[in-house]
Structure formats: C-alpha cells, structure tokens
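> Predicted model and sequence follow; I will ask about them next.
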Amino acid sequence: MQDDVAVAADGARRPRALVIGAGLGGLAAAMRLGAKGYRVTVIDRLDRAGGRGSSITQDGHRFDLGPTIVTVPQLFRELWAACGRDFDADVDLRALDPFYQIRWPDGSHFTVRQSTEAMRAEVARLSPDDLPGYDKFLKDAEARYSFGFEDLGRRSMHKFIDLVKVLPKFAMLRADRSVAAHAAARVRDPRLRMALSFHPLFIGGDPFHVTSMYILVSHLEKEYGVHYAVGGVQAIADAMVRVIEDQGGTLRLDEEVDEVLVKSGRVAGLRTTQGEVMTADIVVSNADAGHTYTRLLRNHRRRRWTDAKLKRRTWSSGLFVWYFGTKGTKDMWPDLGHHTILNGPRYEGLLRDIFLNGKLSEDMSLYIHRPSVTDPGVAPAGDDTFYVLSVVPHLGFDNPVDWKAEGERYRAAMTRVLEEQVMPGFAERVGPSLVFTPEDFRDRYLSPHGAGFSIEPRILQSAYFRPHNVSEELPGLYLVGAGTHPGAGLPGVVSSAEVLGKLVPDAQPQGVA
C-alpha cells in the first residue's frame, strides 16, 4: 500500500487527491486541485500525458493523435492564472486566419475566417439571398453561447432544480430543434446549411440530432478565433504536467487503474491493475464516464448509472484517422492549408449511415489537418505531416464494422479521394504511416464502443441528463472530461475541471503528520 500522507510546511497533513487519466480534463483537474492545496497524483495507462491529445513521433514526423484546434484560449489562461502562472509564457499559441476551408464535390468552397465582414462576403458569394438569414443565425449563435457556454457550461448541473430553472430558456431558444434544422430554418443553400451545421461532428455528434444549442460554436469561433499550439496539443499537456509538478503533484505513467475503492460508504482510493492500493480523500475520474461506472465501480451498487442504463445511451461516432508523413512535399498543393474539410457527395444520407444505420459507406467526407504549414517542427525539413479523419460508425451496433478486415480497404479508398480531389501524387511520397480505427479508440483509450467522444450530446444526454461532475453514486468521487458535463472538445473538458474546482472545497490540513 502506498503511503499517501502529504505534509504541508507547518507539518499538517495535506489531503490527497487521485486523478485517473492524464487527458486534458484530468490534467486541468489536477491543476485546480493543486491550487486548492491538495497533494495530487495523476495515473495514466499511456506512456505520456495528454490522453487523446497526446502524440506519437515516427522518423521525425510528430503525429498529433487527437484534437487539432484550440478555441476559447481564455479558458486555458484562466486555468493557468488560478495556479499563479502565465499560460502564454508556457505555450506558444498561434491564431489562424483563415480558420479552415470547406470544399464540395462541385468545386465550390467556403473559407471560414474570424472577420464578420469576410464571412458575410463568403455567404454573399455563394448565395446572396441567404445573407439576411446568415445574419440572424449569428445572433442566434451568440445568444446560445451566452446561455449554453458561459452560464450552463461553467457551473454544475447535478441538481434537478438546476434543470427546472433553465427549462423556460431552453424552450425559448428551441433547444429541442437540431443544429441542422436550425441552419435550415435560416438559410436555403444546401452548402451553407452544411457549413453552419457540421460543428457537432467535431465532438462526435450527429448534426441532425444534436441540440441546436451547439450552434454556439459559430459564435465561439468568430469571437475568440481558432488557434494552433506549436508542438500540438501535446505541448499544452506537457506544460500542464510542469505546473502540476511545480505544485508538488506527481504523474505516474504506464499504470492502469482497475477499481475505485469504497470504505464506509465513500471513496477510499483506488487499486491499480498491478495490485497496488492507493488511498485518497477524493478521487477524480477523467476516464470515460461509461468506463468509470461499468468497470471502475463494478463492485459498488449503482442507483443511476447502471450497466443497463449506460447500454441504452446513444454514443458518439467512431473515427478512422490516418496519420502519415510525405517526403519533399512542402511546396506542393499550395492551396491546401492547415485545416480543410472535404465533403463527399452526400451530407444527411452519409450521417444517417454513420449514426443510425451503423453502416460503413462507400463515400466519405474528410477532415484534413496539415500542421506543417504552421509548425515546421512537426516534420523533417521539406516534408509534411498529415492527419486525415473520417467519421465512421462506433462499434456498438448489432453488426459492427470489422476493422481488421475493412481497415486497409477503407484507407485505400481514402487515398483515392485525396489523390483525385486535393493531393495529386501524394501516395507515392507517403513515408511513416499510422492508422487508428474505433477498435484502437476502444483498446487505447478504453472508450465504450470505440466512440470518439463518449456519450453523444443530444438534448436528453446533456446538462443534467449527462453524467454529473460530482458522482451521485459515491461520495468523494468526481468526474471530468468528455463524458461528463459540459461535454467533449477542449473547451468542454477544460470547463469540466473548472466546474470541479467549484464543487470541491479548498484543502484543509488535518492534524500533524
């Protein structure tokens, strides 16, 4: 058994907090708890911090495995400030302009920028009759940002009365309407409808079923910009680890938690898969909420988040991600920028196959990440590093995709799309290569059904209806990360730690060690 007594300068015992998972939600939680006076230990089964935001380097190419876009950077600045630190002194964050380009099979495109004037010009170029509707959409997005993000997203929603109080506002903002339906109510051009409604795909949600509250992302991007951290999100994770260690905290890698322990009806610590017992005053799980309840609390009777209830949840999409380097391509494809969204021939039909039918379609839409145009250090001189992502079904359908059989075929189909539409000649220049399928998300991140972003953010799986930041199953257990409130994405997981900081009292030294 580990001796978990931590001693303050005056000899008093400092309360111990254990954090399961070194994703950005877990690291942010550790920083918040360290600032409150807890002695924190973070445990993660991977070989480096960052969780889904970690990276793998092969032959000089750094593959950023997860999130590639940083929005609402003030959340990180506020987190650092709560720890008495300066985020911008620790992380080199670069604003991008344009943010990304959306392309359609007919050759048309839509370039997304921060300037409202530039965006209105893009709308007018594609569909001038839709300009008044676009202006209304921007106002709609701002209202939902103010309520859905700055209000609900930054406070706990674990009490039923919290839900009751906000129901009238939800009704007024038509939270029952989907993102896609709201876009369709404002603009007619199908390309604009897609451009204004696709954002839930960034967090694994179906735009035709995710609540229209998520149109707030359009305001979030316009107001605060889209950024890239030099060194990738891995650089942010590494900077977070430095803060935690400076606070006296500890990061333990290559160790997996097997169970949360209970004593006298409250959390007592945890046990690792190696059999080590670690005691604690509080435990914070940054593991997927589904994994936390079905695996880590498997021996504890649960009232709300039973196995049966979790099985009935609707889960976010799976992801097929191809990471690869290319040789001598720095000056090739000059019109292919940092972020590109390449649409296939179908929008709603493809999403229906992915989210409702669980079918791997022959057609695909792709997100192309080319960080080497902003961060040359991601690849050897003269080369490029790419990350190409396709949204695919998760593994929870009755006849899940067998990726061992389908993976190479699907990657070959992706190659053909890239060659024909945006990157002619790239295939013969491919160097180091790595593919992640939903099976890898299941095995590497312990994600139920290999889902990319935990529980899908539908209206009855959001706010009060989502696993709470303070667990009702076990006193002393807290949850952060994509599967809890407010949800997935960098702003969501960092905000979950902010909510945690408001729920957990400051550490009170107890007696003398």
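Perfect, thanks for sending it. Numbers count the residues shown, from 1 in each chain.
> For the rest of this, base every contact and every neighbour count on C-alpha atoms.
Fine.
> Where is the longest helix in the chain?
Ranked by residue count under DSSP state H, the longest helix found in the chain is helix 403-421.
> Remind me what the helix or strand following that one packs against, helices and strands.
Under the assignment DSSP states H and E, the closest C-terminal helix or strand after helix 403-421 is strand 430-436. Helices and strands touching strand 430-436, as assessed by 3 or more C-alpha pairs under 8 Å, 6 or more residues apart in numbering; DSSP states H and E, comprise strand 318-326.
> The longest helix of the chain to strand 318-326, inter-axis angle?
Put simply, helix 403-421 runs at 60 degrees to strand 318-326, going by axes from the mean of the first three to the mean of the last three C-alpha atoms, to 10 degrees.
> for helix 403-421, the distance to its chain's centre please.
Using C-alpha atoms, centre = their mean, to the nearest Å, we find the averaged C-alpha position of helix 403-421 to lie 25 Å away from the chain's own average C-alpha position.
> Any buried residues in the helix or strand hosting residue 493, and which?
According to DSSP H and E, residue 493 maps onto helix 490-503. Buried residues in helix 490-503, counted by 16 or more other C-alpha atoms under 10 Å: 490-501.
> I would like the residues contacting that helix, please.
Contact with helix 490-503 is made by 24-26, 28-29, 32-33, 67, 70-72, 75-76, 79, 153-156, 469-470, 478-482, 484-487, as judged by C-alpha atoms under 8 Å, 6 or more residues apart in numbering.
> now, which of these lie within strands?
With strands taken from DSSP state E, the overlap with the contacts of helix 490-503 comprises 478-479.
> Which PyMOL command selects the buried ones in the contacts of helix 490-503?
The PyMOL command for the buried members of those (criterion: 16+ other C-alpha under 10 Å) is given here:
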select buried, resi 24+25+26+28+29+32+33+67+70+71+72+75+76+79+153+154+155+156+469+470+478+479+480+481+482+484+485+486+487
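> returning to that earlier point: ok, so of the buried residues of helix 490-503, who is nearest residue 411?
Comparing these against residue 411 with C-alpha to C-alpha picks out residue 490 as the nearest, at 27.4 Å.
> any idea how far residue 34 is from the closest one?
Using C-alpha to C-alpha, to the nearest Å, one obtains 20 Å as the distance from residue 490 to residue 34.
> Now that we have the buried residues of helix 490-503, can you turn them into JSON lines and tack on distance to residue 285?
Conversion of these to JSON lines gives the following (distance: C-alpha to C-alpha, whole Å):
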{"residue": "490", "distance to residue 285": "17"}
{"residue": "491", "distance to residue 285": "18"}
{"residue": "492", "distance to residue 285": "15"}
{"residue": "493", "distance to residue 285": "12"}
{"residue": "494", "distance to residue 285": "14"}
{"residue": "495", "distance to residue 285": "15"}
{"residue": "496", "distance to residue 285": "11"}
{"residue": "497", "distance to residue 285": "11"}
{"residue": "498", "distance to residue 285": "14"}
{"residue": "499", "distance to residue 285": "14"}
{"residue": "500", "distance to residue 285": "11"}
{"residue": "501", "distance to residue 285": "14"}
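> burial count for residue 404?
The criterion is other C-alpha atoms under 10 Å. On that basis, residue 404 has 10 neighbouring residues.
> putting a second one here so we can go through both:
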Amino acid sequence: MLTRVDPHTDLETGSDTRPPAIVIGAGFGGLAAAMRLGAKGYRVTVIDRLDMVGGRASSITKAGHRFDLGPTIVTVPQVFRELWQATGRRFDDYVDLTALDPFYEIRWPDGSHFTASGSTEAMRAEVERLSPGDLKGYDRFLKDSERRYAFGFEDLGRRSMHKLWDLIKVLPTFGMLRADRSVLSHAKRRVRDKRLQMALSFHPLFIGGDPMHVTSMYILVSYLEKQFGVHYAQGGAGAIALAMARVIQEQGGRLMLDTEVSEITTDGDRVSGVRLADGDTLRAGLVVSNADAGHTYLKTLKCKKKRWTDRRLKSRTRWSMGLFVWYFGTKGTSDMWPGAGHHTILNGPRYEGLLNDIFIKGKLADDMSLYVHRPSVTDPSVAPDGDDTFYALSPVPHLGHKDPVNWAQEAESYRQKVQAVLEEQLLPGLGDHLTAQHILTPADFETRYLSPFGSAFSIEPRILQSAWFRPHNISEEIEGLYLVGAGTHPGAGLPGVIASAEVLGSLVPEAVAR
C-alpha cells in the first residue's frame, strides 16, 4: 500500500537530516532515479500529476478488465536487477517475471508469417522457410546486431554523453559501424526478402523512431531480444512501478500524487526547488525531471535557455510518432482465437509508404499495421474468468505536422477501421464479444502525459538527436537540474529509461547529511 504525502509538507523540517531531492514524474525514469538517489543518501520526494505511479505504465480498470496503458514487455531484466541491487535489494523478491516463448508473431497480408523467439536455430529455420537465399545474410545481421549492442547499449548507453569530447572520441566507431545508415537500409543490405527486411527493421517503432531514418545502431535490439529474452511482468508493467514505489518508501522517500509541478524554480544559476500548480513551493538543491524533456524545457524551466530554446524544440526538433491505442475486453473468448498469442504484429499492404505517411507527410492513412497485445493468455488477473483483455496499437502521426489529425472527430471512425482489420486478420467475430473499451490518441498523450505534439516517445532517436545531441542527463541550462526518461540520453524503451537513471547515479555525488 502506497503512502501519499500532503502537498503542503515542508521538506526542510523534521529530524531527517539527509539533503532533500525532488523528482518530477513517477514514470519508470523518475522512480528509478528516486531509488538511485535514495541509495546515495538523499531524502527524496517524487511528485506526479496522475493519481498513481507508473506514468505511461499506469493502468485503468473497466468492468473487471485491467488495461495496462503503456509498456507490455521487459527485454533486459538485468537493468532492473542492477537497479534493485544498488539499493541493497533483490528485484525478484518484488516482481514476478514470466519469459515469453515465442516472443511475437509477425503476419503479412499474403498469409505468410514469421515467429520470433530466443532460439537461434528456430529463428534461422524461420528465415530459411521464408527465403532460403537470405540465411547467410541473416547470420551476418545477427553479428552486426551484437557489435552494435556492445557499443551502443553497454558502452554509450550506460554512461553520460554530456561532454562534446565524449562524442568526438567515439566518432571513428560510429563511422566503422556505419551509424549513418538507417535501420531499414542496413536490413536491405543483408536480406532481399521484403518481409524479412520488415521483420529485421521495425524495432525502432517500439521507441518512436522511423526505421527509414533512425540510425542503424538500433539494430542492436535484435541481439538484445535474442540474448536476454522477452518477459512479461505478472500484474503488468504497473506492478513493476508499484514495486519501485515500495522501495522508495522503504528508503524513507515520499510520493506526492495528484500534484502538478508548474515550474522548476531557480536562484541565480542554480535550481532552488519547484512551484506546484496551487502556488506552493518546495525547496531542494537537486531536482530531477522525468517529465518529457521537451515539456521540461518548454514549460517548467522558465529561465532563459542557452541550448534547449523554445525555437529549437518547436521548429528544429523531430518528434516521435503518435499512437492510437484501442483497449478492449471480450466476453467468453478465452478458448477462442488460438492463433492470437500474447503479441501479434499485423502488417498492412505497405511498409515504407506507411512509414512515410506517419513520419514525413503527417497523414492518417486508410491502411494500417497493428501491434496486438493479449496479456490474458499469460496473466489471468487482467480479465474476468473466461474473458480476455486486449489492446491494438497503431502508429499514427504526431500533432506537430501541418493540418494535424482532429482526433475528437476521427477517433471512433478510426477505431472501427482497426476493428475491421482485427476481425479480418486475427479475431473473427470480435464485434459480437466486445465489452469494456478505452481509447488513447495523440491528443490524450498531450493532455495526460504532457507530451509535446502528442508524441508517444518524445524526441525521435535519429543520429543527430542521439547521444551528445540529445538532452543530457545533467542539464547545461541550470546547475542542480538533471533529466531522465525517454527524451534524454540514452533514449526511449524500458532499458533506455532505466539506464538514464543509472547515468544520473554516476553524475550525482553522494549525499552529505546536514
């Protein structure tokens, strides 16, 4: 049970002599940052405008169906285990992970399919079944992926990149690994079958990136999945967030939910605390923002900015795509649709053309590709007995394009198109079994999560928006301000967000009691 704190609590009083630190946002990045700071001896207060922890990993329940709103999988469990270890605890004492096998199935309109798993031989067999001539190219792709994982995640992704010299030193390696190529162009160099090109290149969509333009460093995900597996947390990703909040409270930290930060306050060139939406202020010499990096610099840090100016963020920054997500429950279907596993990817008739519509043209296309999540096959707690809980996710343009989508008008008609695709390709007769429903659009991401332009994953991870070019974990704008989360280094996705707090931990000094 989480203990909530009155927003008017004075952080400067009481017998606790640890120096105070404030974390804005109780998403995974903020919670991980709070755990790291608590382990370093800070008295941490986490503030979030939602009524529960988890941020994008929060949930809602309707008619007995729990709809987990955000991440559905855990791909690098050791980043969580290392986080817990830093606090003197064991992750597996708090969270129950279930390994998924297979990871997911990809389907194409021609009836062909590809089943992804952790077995190298099984994956090679899938490649050979679809396109025997591409087997050697697939083997080369796996080796490429492993090299990029070692450099891109275990090296760059787990240390600060806030100094230009850090970038200059690694430029030769970037060149050797051809980071200038896109994920899709790299896949095309290894395999000829267009279905395999898609299967090896779509992963950047999980972190908001366009496979046609995101740096090929992100092919590391293929190795990451194979090496560490794909897992589901029983109780959903929100169960991990609750476990993180429990650790924070065990460390003597505090949670202030239903409380919005309107401003990061400063005293000269140093951070001084935060001002809440009701006008009250809380003082601390160390503030960590897990709010979207764009929102942090556009809205809450009101002093003059040197690098992350309003002009740069509004007109020179490329943002990730938006998401349309339809959450729905079904009645009496637990024995139906045996072909629909935990994760299924349904491809539309176009791949590159659809990506171009989403990321470049900002056009809501009539066709779509869907990521379908059916957690009830793994976690009975998400639905009443005999029923199912699903979500269907469609990448769509963010709201920053010319003539953005009016989701107040389009949401229901688009939902009907999603339902038609599901009934035709995966869930026949779906309409006869629907019960509870919920929809999130880019407009909801903008209002619920304060995401600029309703982008689902903050700043797009293109090469000139990654590493040193991305918002740093230690702010260059004001002393004492740090940033974590999807919009900062190393980037979006659970491993990246948790790693951003690890980087924070390397930058913040040990606390000294007053």
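That came in fine, so what should we check first? Since this is a predicted model, take the numbers as computed values, not measurements.
> who touches the aligned residue in structure 2 for residue 327 of structure 1 in this structure?
Residue mapping for residue 327 of structure 1 onto structure 2 gives residue 331, with TM-score structural alignment as the criterion. Applying C-alpha under 8 Å, 6+ apart to residue 331 of structure 2 gives the contacts 386-388, 433-435.
> Please indicate which of those are buried?
Once neighbours are counted (16+ other C-alpha under 10 Å), the buried part of those comes down to 387-388, 434-435.
> and which of those is nearest to residue 67 of structure 2?
For these, the minimum distance to residue 67 of structure 2 (C-alpha to C-alpha) is 10.8 Å, reached by residue 388.
> related to what we said a few turns ago, residues of the longest helix of structure 1 that come out buried?
Within helix 403-421 of structure 1, the residues that count as buried by 16+ other C-alpha under 10 Å are 403, 407, 410-411, 414-415, 417-418.
> From those, pick the one nearest residue 505 of structure 1.
Minimum distance to residue 505 of structure 1 across the buried residues of helix 403-421 of structure 1 is 45.8 Å, recorded for residue 403 (C-alpha to C-alpha).
> if we can go back for a sec, next step: the contacts of helix 490-503 of structure 1 restricted to helices.
Those of the contacts of helix 490-503 of structure 1 lying in helices (DSSP H): 24-26, 28-29, 32-33, 75-76, 79.
> CSV please, covering the residues you listed and showing distance to residue 360 of structure 1.
As requested, those are arranged in CSV below (distance: C-alpha to C-alpha, whole Å):
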residue, distance to residue 360 of structure 1
24, 30
25, 31
26, 33
28, 36
29, 37
32, 41
33, 43
75, 37
76, 37
79, 40
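> Need the max-distance pair from these.
Between all members of those, the longest pairwise span (C-alpha to C-alpha) is found for 33 and 75 and amounts to 16.2 Å.
> Please tell me which residues of structure 2 the longest helix of structure 1 aligns onto.
Residues 407-425 of structure 2 are where helix 403-421 of structure 1 lands, counting by TM-score structural alignment.
> likewise stretch 90-97 of structure 1?
Stretch 90-97 of structure 1 covers residues 94-101 of structure 2 once aligned (TM-score structural alignment).
> Could you list the buried residues of the matching stretch?
For stretch 94-101 of structure 2, the neighbour count (16+ other C-alpha under 10 Å) marks 94-95, 97, 99-101 as buried.
> Quick one: end-to-end distance for that stretch.
With C-alpha to C-alpha applied, stretch 94-101 of structure 2 spans 23 Å between its terminal residues.
> neighbouring contacts of it?
Judged by C-alpha under 8 Å, 6+ apart, the contacts made with stretch 94-101 of structure 2 from elsewhere in the structure are 117-118, 229-234, 239-240, 243.
> just how off-centre is it within its chain?
The chain centre lies 18 Å from the centre of stretch 94-101 of structure 2; the measure is C-alpha atoms, centre = their mean.
> residues near the counterpart of residue 269 of structure 2 in structure 1, how many?
For residue 269 of structure 2, the equivalent position in structure 1 is taken to be residue 265, counting by TM-score structural alignment. Using other C-alpha under 10 Å, residue 265 of structure 1 has 12 other residues around it.
> does residue 265 of structure 1 really touch residue 474, like I thought?
Yes: between residue 265 of structure 1 and residue 474 there is a contact under C-alpha atoms under 8 Å: 7.1 Å.
> ok, back up a step: look up the average distance of the longest helix of structure 1 to its aligned counterpart in structure 2.
In the superposition with structure 2, the average deviation recorded for helix 403-421 of structure 1 is 0.6 Å (mean C-alpha distance after the TM-score superposition for structure 1).
> Measure how that helix sits relative to strand 430-436, angle-wise.
Angular relation of helix 403-421 of structure 1 and strand 430-436 on a 0 to 180 degree scale: 130 degrees, by the same axes, to 10 degrees.
> outside of helix 403-421 of structure 1, which residues touch it?
Counting by C-alpha under 8 Å, 6+ apart, the neighbours of helix 403-421 of structure 1 from elsewhere in the structure are 322, 364, 424-427, 437-439.
> And residue 216 of structure 1, how far from residue 144 of structure 1?
For residue 216 of structure 1, the distance to residue 144 of structure 1 (C-alpha to C-alpha) stands at 5 Å.
> Also residue 300 of structure 1?
In this structure, residue 300 of structure 1 lies at 38 Å from residue 144 of structure 1, with C-alpha to C-alpha as the measure.
> Of the two, which one has the most company?
In terms of neighbours (other C-alpha under 10 Å), residue 144 is the more surrounded of residue 300 of structure 1 and residue 144; the figures are 25 against 17.
> corresponding residue for that one in structure 2?
Across the two structures, residue 144 of structure 1 finds its equivalent in residue 148 of structure 2, going by TM-score structural alignment.
> Helix, strand or coil: sort out that match for me.
With DSSP: H, G, I helix; E, B strand; the rest coil as the basis, residue 148 of structure 2 sits in helix.
> Tell me if residue 284 of structure 1 really is in a helix.
No: secondary structure of residue 284 of structure 1 (three-state DSSP): strand, not part of a helix.
> which residue in structure 2 lines up with it?
When structure 2 is aligned by TM-score structural alignment, residue 284 of structure 1 is paired with residue 288.
> Next, count neighbours for that match.
Using other C-alpha under 10 Å, residue 288 of structure 2 has 28 neighbouring residues.
> show me the contacts for the residue lying closest to residue 329 of structure 1 once chain neighbours are set aside.
In space, not counting the residues next to it along the chain, residue 329 of structure 1 is nearest to residue 383; the distance is 5.4 Å by C-alpha to C-alpha, 6 or more residues apart in numbering. By C-alpha under 8 Å, 6+ apart, the residues touching residue 383 of structure 1 are 325-330.
> these two touch, right, residue 231 of structure 1 and residue 376?
No: counting by C-alpha under 8 Å, no contact exists between residue 231 of structure 1 and residue 376, whose distance comes to 9.6 Å.
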